[in-house]
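Peer 1: based on what follows, work out the 3D shape:
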Amino acid sequence: MMNSDFFHLLYTHIEERDYNNVYQNLKHDEDYLEATKAEAELCIQFENLALSEEERDIIKKWVASIHTQNAAYSMVMFRMAMQCCFSLLMQLGNLE
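Peer 2: Modelled structure (predicted):
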């Protein structure tokens, strides 16, 4: 038998969120806003550097590879978290 209290608690937590989409949540997340501001400032500094086109191209490719690696890492972590959540739900529901 499932513990309905757990699901009620989860449902209540989700319902108490102010926003139901990523964009609205990001607009109000202080860490995200701070990181976005820092990225914009660094981008301006990068554009003002006296670099050749070849040097700029190498740096841009390097940054792109870091972003690609971070995106792949995030997806692996997301899949692992989802697997953990489904496993927990199966255990709570005695559905093993």
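Peer 1: can we go C-alpha only for contacts and neighbour counts from here?
Peer 2: Fine.
Peer 1: how about the helices in the chain?
Peer 2: 4-15, 22-27, 30-48, 53-92 (DSSP state H).
Peer 1: any chance of TSV for those helices, columns mean neighbour count?
Peer 2: TSV is the format used below for the helices of the chain (neighbours: other CA atoms under 10 Å):
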stretch	mean neighbour count
helix 4-15	11
helix 22-27	11
helix 30-48	11
helix 53-92	12
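Peer 1: how about this one, so we can line them up?
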Amino acid sequence: MIDTKIFDMLYSYLEERSDNNVRSQLNADPEYQNALAEECELYQKYENLNLSKEQCKVIENWVDAVTAQNSTYSAVLFRMGMQCCFSLLMQLADLK
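Peer 2: Alright, predicted model coming up:
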């Protein structure tokens, strides 16, 4: 298993850059902005459903599980992409 601390460090670096950082990329990405607007709209609808605390807890746990699954999926794809890039760089270095 790969140590994921390197990915945490990379994320922190990308988040803290003064320009061209994660926030500026997300602000400029129309798909992200549309998804964010949709999330806000759906959350407002959820808040207005007047569900019981138990019902809310079930939905919130479900959303947390889906979010965790999507985050893990994204991290695995990112890791695989980085491995492919490093592998390609190593192959190109041998082609001198």
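Peer 1: could you check how far the residue nearest to the spatial centre of structure 1 is from Thr68 of structure 1?
Peer 2: Centroid-nearest residue in structure 1: Ser74, 6.8 Å away (criterion: CA atoms, centre = their mean). According to CA to CA, to the nearest Å, Ser74 of structure 1 stands 10 Å off from Thr68 of structure 1.
Peer 1: ok, now Ala50 of structure 1?
Peer 2: 27 Å.
Peer 1: what's the answer for Met90 of structure 1, then?
Peer 2: With CA to CA as the criterion, Met90 of structure 1 and Thr68 of structure 1 are 33 Å apart.
Peer 1: what about Leu14 of structure 2, how many residues nearby?
Peer 2: 15 (other CA atoms under 10 Å).
Peer 1: now Tyr19 of structure 1
Peer 2: 13.
Peer 1: for it, give me its contacts.
Peer 2: Asn25 (CA atoms under 8 Å, 6 or more residues apart in numbering).
Peer 1: I'd like to know how far it sits from Tyr73 of structure 1.
Peer 2: 26 Å.
Peer 1: can you name the residues that contact the counterpart of Leu33 of structure 1 in structure 2?
Peer 2: Under the alignment (TM-score structural alignment), Leu33 of structure 1 pairs with Gln33 in structure 2. When contacts are counted by CA under 8 Å, 6+ apart, Gln33 of structure 2 is found next to Leu26, Asn27.
Peer 1: now with 7 Å?
Peer 2: Gln33 of structure 2 makes contact with Asn27, according to CA atoms under 7 Å, 6 or more residues apart in numbering.
Peer 1: distance-wise, check it relative to Glu39 of structure 2.
Peer 2: 10 Å.
Peer 1: and for Ala68 of structure 2?
Peer 2: 16 Å.
Peer 1: for Ala35 of structure 1, what are its contacts?
Peer 2: Contacts of Ala35 of structure 1 (CA under 7 Å, 6+ apart): none.
Peer 1: could you report the distance from it to Lys61 of structure 1?
Peer 2: When Ala35 of structure 1 is compared with Lys61 of structure 1 (using CA to CA), they lie 21 Å apart.
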